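Chemist: Sequence first, predicted model second:
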Amino acid sequence: MCCGRGFPLQVLLTGGQAGEAPQLPRLLELEEKKPKVLVADKGYDSQVVRKVLREQSIRAQIPERGLPEGNKRRRKGRPPKVSRQMYRQRNIIERLFGRLKEMRRFACRFEKLADSYLAFVQLAFMKICLKPYFSDTP
């Protein structure tokens, strides 16, 4: 999870086979200050995720998944409204992962133990957060 400026807020390490969307409620529990808006891609389009966000009064900017030709919508009611301008902000988290993947150790996952890998991810996050303060270029 990251803020609107691209700085990491929370990280939750799971097994490689675990999906991202089911981890969202746990990730939101870790965060002290609840976000007003959550921008996510179509992978997070599930009734469970939308229900959790509604319960916590967080506005969801998640587009509906496309359906194969001839299939009906999965849920009743009107489709969720997604602001195109707000949805464009989703690239911020993608850029954060891009910066992490520039670090070979993160991309190749040399650490085999979860604790040491999480420690490296946290160090990488610190490097990203501190770079503007110790860099000659913006």
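Modeler: Nice, thanks for sending it over.

Chemist: CA atoms for contacts and neighbours, from now on please.
Modeler: Fine.

Chemist: Residue 8: neighbour count?
Modeler: Using other C-alpha atoms under 10 Å, residue 8 has 19 other residues around it.

Chemist: and it, how far is that from residue 128?
Modeler: 8 Å (C-alpha to C-alpha, to the nearest Å).

Chemist: Same check on residue 17?
Modeler: 27 Å.

Chemist: next up, a second structure to put side by side with the first:
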Amino acid sequence: MACDGRGRPLAILLTPGQRDDGICAQPLLERIRVPRAGLGRPRCRPDQVVADKAYSSRGLRAYFRRRGIPHTIPEKTDQQRHRHNRGRHGGRPPAFDRQIYRRRNIVASYEAAVSLASFLLWARSV
């Protein structure tokens, strides 16, 4: 699920449980369409992406750069080691802001709302 800063859903993509989250990120972001207040095309690019380590990949970071989307995603430990082992050819570490990263848990409140709605649907049918 992609949501705004207040936990309101922008796009939802249902995937199998064994599917890697990082693979599904790009198709999920492609679904975002936020209508404008006036005339014009709907917005389809988020202001910022905040995600956990499951979304840390070179391919996804390159996708964000191509689309001009700022992102805050921690680097996986094995990626850090690989970059350090390559020395000066390993490049710089990706930018990371801890204050912004703390906001990623807003999605959890929406997950709770989905669980509650599911419970209410079952309760009505019994």
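Modeler: Received, thanks. Bear in mind the structure is a predicted one, so any value in this text is a computation, not a measurement.

Chemist: More neighbours: residue 17 and residue 128 of the first structure, which one.
Modeler: Set residue 17 of the first structure next to residue 128 and count neighbours by other C-alpha under 10 Å: residue 128 wins out with 16 against 6.

Chemist: which SS class is the more buried one?
Modeler: Following DSSP: H, G, I helix; E, B strand; the rest coil, residue 128 of the first structure is assigned to helix.

Chemist: Now the longest helix seen in the second structure: buried residues?
Modeler: When the second structure is parsed with DSSP state H, its longest helix is helix 106-125. For helix 106-125 of the second structure, a neighbour-count test (16 or more other C-alpha atoms under 10 Å) marks 107, 110 as buried.

Chemist: quick one: the helices in the second structure?
Modeler: 21-30, 58-67, 77-85, 98-101, 106-125.

Chemist: Including distance to residue 4 of the second structure, could the ones you listed go into JSON lines?
Modeler: Formatted as JSON lines, these follow (distance: least, C-alpha to C-alpha, whole Å):
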{"stretch": "helix 21-30", "distance to residue 4 of the second structure": "12"}
{"stretch": "helix 58-67", "distance to residue 4 of the second structure": "17"}
{"stretch": "helix 77-85", "distance to residue 4 of the second structure": "28"}
{"stretch": "helix 98-101", "distance to residue 4 of the second structure": "13"}
{"stretch": "helix 106-125", "distance to residue 4 of the second structure": "9"}
